[in-house]
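Trainee: My questions are about this predicted structure, shown below with the sequence.
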Amino acid sequence: MNKVLVTGATGFVGTALVTSLTQHFNVVAGVRHTAVSASSVQLELGDLSSATPQLATFQGVDVIIHLAARVHIMHDTASDPLSEFRKTNTTATLNFARQAAEAGVKRFIFISTIKVNGEMTVKDLPFQVELTAPPSDPYALSKYEAEQGLMALAQTTDMEVVVIRPPLVYGPGVKGNFATLINWLSKGIPLPLGAIHNKRSLVALDNLLSFITLCVTHPKAANEIFLISDGDDVSTTQLLQKVARAWHKKALLLPIPVVWLHFFAALLGKGEAANRLFTSLQVDNSKATRLLGWQAVTTMDKQLEEMAKFYKA
């Protein structure tokens, strides 16, 4: 049975991934600090950017799934955000990966971000794996540079690399803006989002977990980059209607013209957040289905129903 080490194992995706993987593999949860009441085997990783080889960390490990990262921050107070993102997402990742390769780890799965491709797409022209230009956003650039370093490492060592760029992940336990929207809808708060006709790709947590699990052992995943999504794009308005339906609530969505919403968002300094609500971001996941034979294991409606049960409990 393959031994899999998951970094960032206490996060939203990491927690669910460790639980899911234990059904198929011998799993070690890589954490910053060991929890007293842990439900899985834990390994305290410490500073991943340390240049000191941590060979004991990789003892018996066949595959690493690297989730640990400094995530995108809406209101970053760092004087040099790019430097801070690079420290964790690029330098630490590549240092950790080099040590893993030296220790004989067979495969390194890197969870990147769709932001590497960009923030928005022209409607019905989804992102492909290939890039037109490197990203300018500090968070996305740090992830892109890590991708490039990992692919170079795969060319000079025996360790295989798999890169996965997911869009917004939703599921039980989700936080951030998605959780805020759920809170507003569950309280019956009217929202001026009833006339948005964009297209957004999302990925259900269960779908992402199934794809990562497939990449642990599939031979054709080696040294490839994948975009992943549910394959069922929705507008912001449709998404909110689906969320309300899962919560058995009436969606109070006011049909305010998008041009007005853009104007008021800019006045309030919320232009970046507005772009995610009003613009399109579509992902072509055909490579995952064509090369690996992957198929979604759940639908958006079913995942939202699971979320509703989770939050009500």
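Mentor: Cool, got the structure.
Trainee: drop to CA atoms for contacts and neighbour counts, all remaining ones
Mentor: Fine.
Trainee: measure Tyr139 to Ala101 for me?
Mentor: Separation of Tyr139 from Ala101 (Cα to Cα, to the nearest Å): 25 Å.
Trainee: neighbour count winner among the two?
Mentor: Remark: of Tyr139 and Ala101, Tyr139 carries more neighbours, 25 against 20, as counted by other Cα atoms under 10 Å.
Trainee: Correct me if wrong: the more buried one contacts Lys87.
Mentor: No. With contact defined as Cα atoms under 8 Å, Tyr139 and Lys87 do not form a contacting pair (10.9 Å).
Trainee: OK, contacts around Phe310?
Mentor: Pro172, Gly173 (Cα atoms under 8 Å, 6 or more residues apart in numbering).
Trainee: Can you tell me the element it falls in?
Mentor: helix 300-312 (DSSP states H and E).
Trainee: Flag every buried residue along that helix.
Mentor: Met300, Gln303, Leu304, Glu305, Met307, Ala308 (16 or more other Cα atoms under 10 Å).
Trainee: Would you mind giving the residues you listed as JSON lines with distance to Ala9 added?
Mentor: Formatted as JSON lines, the buried residues of helix 300-312 follow (distance: Cα to Cα, whole Å):
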{"residue": "Met300", "distance to Ala9": "24"}
{"residue": "Gln303", "distance to Ala9": "21"}
{"residue": "Leu304", "distance to Ala9": "23"}
{"residue": "Glu305", "distance to Ala9": "25"}
{"residue": "Met307", "distance to Ala9": "20"}
{"residue": "Ala308", "distance to Ala9": "24"}
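Trainee: structure B:
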Amino acid sequence: MEKRAFVTGATGFVGGALVAQLVAEGWQVVALVRAHSDTAGLSSPGIALVVGDICQPEGLADAMAGCTVVFHCAALTGVGHRIDDFYRVIAGGTENLLGAARASGIKRFVLVSSVAVYELEGASHCDEQQPLLSSSIDPYGCAKIRAEAACLAAHRQGQFEVSIVRPVFIYGPGDRPGGFLPELAGMMAQGKFRLIGGGGNRIPMVYIDDLVNLLIACAEQPGASGQVYNACSGESPTWRELATALSDGLGLNMPGVVNPRLVMPVAGMLECLAKLKLLRTLPLSKAAVKLLARDVVFPADKAARELGFVSGVGFAEGIAHTLPLLKAFSRCTNR
């Protein structure tokens, strides 16, 4: 297979790390970037930049010309976005890319999804057969479900081969402001973060290098066609262990504790207001509370068995690699 990939979200955390690894492994990369994006990290030989937007389908097929694989990493993250924008960008953008991929003759489409698609009510062990979210209107998770459905439909129709990867919380050097750990550290610094239920439950995490390796395996290995894979490291810290590592490493105060029985009703009320169109954003969903407050495992056994996925970086090593980045963010914030 000719190693020429089309990558969305290339100026983001996952997309940027993926592009760097693809180039290191001899791939030619076409990176889709928006007009005003910071592309300083995409100047290596082997990377061609194409200006465009997944929400504007015109020109996407031409930009993919000559590529054999699409890695779709672009998405909205965080809670500050309008509910409608999650669907417009995540679901609608994916549908636009699928149409362009069909027109340009793409052979493999790899979607970066999320474990936010899973129904966590009563769950403690979520493999890839776990039912999808139905008890919450969490816009991120629901939009990802629509994006996955569109991808799998394209696969069933024989348009091209599809693989879907569902990461847990992603961390590592190279993260951007607004990313998971930068956002968490910022909230701790401002005294806005609380450990739900004391923080004794595990937080499922995956190191960026491990995730990138799995994405590339999905593009290269025939057995990944039509498959869905969890992406999670072999060991997960508790929320208290993570907060302690950030507190010690960044000189922050440990966060306080909040009773989950107080948080869930608030999330339920916010969802009711969103359903009535009285909220344009949803700052907290019931699905998010379950993910933050419960001890849920997202095993990557299927990826290990079928693709040889190995989680090579444990939490202690991974957080040590990440702390310098977080310290740099902290210095910039305090200026």
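Mentor: Sure, I can see it. Everything numeric in this text was worked out from a predicted model, so none of it was measured.
Trainee: Give me the mean distance between the helix holding Phe310 of the first structure and the second structure.
Mentor: Superposed on the second structure, helix 300-312 of the first structure shows a mean distance to its aligned partners of 1.8 Å (mean Cα distance after the TM-score superposition for the first structure).
Trainee: so how far is that helix from its chain's centroid?
Mentor: Centre-to-centre, helix 300-312 of the first structure and its host chain are 19 Å apart (Cα atoms, centre = their mean, to the nearest Å).
Trainee: what does stretch 180-196 of the first structure give?
Mentor: For stretch 180-196 of the first structure, the distance to the chain centre is 24 Å (Cα atoms, centre = their mean).
Trainee: Just the buried residues of that stretch, please?
Mentor: Result for stretch 180-196 of the first structure [16+ other Cα under 10 Å]: buried residues Leu181, Ile182, Leu185, Ser186, Leu191, Leu193, Gly194, Ala195, Ile196.
Trainee: Tell me how far the residue nearest to Arg146 of the second structure when sequence neighbours are not counted lies from Val228 of the second structure.
Mentor: By the measure of Cα to Cα, 6 or more residues apart in numbering, the closest residue to Arg146 of the second structure outside its immediate chain neighbours is Ala91, 5.6 Å from it. Ala91 of the second structure is 17 Å from Val228 of the second structure, where distance means Cα to Cα.
Trainee: Cys151 of the second structure too?
Mentor: On the measure of Cα to Cα, Cys151 of the second structure and Val228 of the second structure end up 11 Å apart.
Trainee: Run through the residues that contact the residue most central in space within the first structure.
Mentor: Residue closest to the average C-alpha location in the first structure (Cα atoms, centre = their mean): Pro166, at 4.7 Å. Neighbouring residues of Pro166 of the first structure by Cα under 8 Å, 6+ apart: Ile111, Ser112, Thr113, Ile114, Leu202, Val203, Leu208, Leu227, Ile228, Ser229.
Trainee: Which of those fall in helices?
Mentor: Counting by DSSP state H, the part of the contacts of Pro166 of the first structure found in helices is Leu208.
Trainee: from the contacts of Pro166 of the first structure, which is closest to Val243 of the first structure?
Mentor: Nearest to Val243 of the first structure among those is Leu202, at 13.4 Å by Cα to Cα.
Trainee: these two touch, right, that closest one and Gly171?
Mentor: No. At 10.7 Å, Leu202 of the first structure does not count as touching Gly171 under the criterion of Cα under 8 Å.
Trainee: Do a quick rundown of the strands in the stretch 151-300 of the second structure.
Mentor: 161-167, 169-171, 194-196, 205-207, 227-231, 256-258 (DSSP state E, counting those that start in this stretch).
Trainee: Ok, which of those comes nearest Arg331 of the second structure?
Mentor: Closest to Arg331 of the second structure of the strands of the stretch 151-300 of the second structure, according to Cα to Cα: strand 169-171, at 19.4 Å.
Trainee: That closest one - contacts with which helices or strands?
Mentor: Applying 3 or more Cα pairs under 8 Å, 6 or more residues apart in numbering; DSSP states H and E, we find strand 169-171 of the second structure packed against helix 180-189, strand 205-207.
Trainee: That strand vs the first structure, average offset?
Mentor: Strand 169-171 of the second structure sits 1.0 Å off on average (mean Cα distance after the TM-score superposition for the first structure).
Trainee: Quick check: closest non-adjacent residue to the corresponding residue of the second structure for Val116 of the first structure.
Mentor: Aligned counterpart of Val116 of the first structure in the second structure: Val117 (TM-score structural alignment). Once flanking residues are discounted, Val117 of the second structure sits nearest to Gly141: 4.7 Å by Cα to Cα, 6+ apart.
Trainee: and the one you found, how many neighbours?
Mentor: Using other Cα under 10 Å: Gly141 of the second structure sits among 26 other residues.
Trainee: What does it correspond to in the first structure?
Mentor: With TM-score structural alignment as the criterion, the equivalent of Gly141 of the second structure in the first structure is Ala140.
Trainee: That match: which element?
Mentor: In this assignment (DSSP H and E), Ala140 of the first structure forms part of helix 138-156.
Trainee: Let me know the angle separating that helix from strand 160-165.
Mentor: 160 degrees (axes from the mean of the first three to the mean of the last three Cα atoms, to 10 degrees).
Trainee: Check the mean deviation of helix 138-156 of the first structure from the second structure.
Mentor: So helix 138-156 of the first structure averages 1.4 Å relative to the second structure (mean Cα distance after the TM-score superposition for the first structure).
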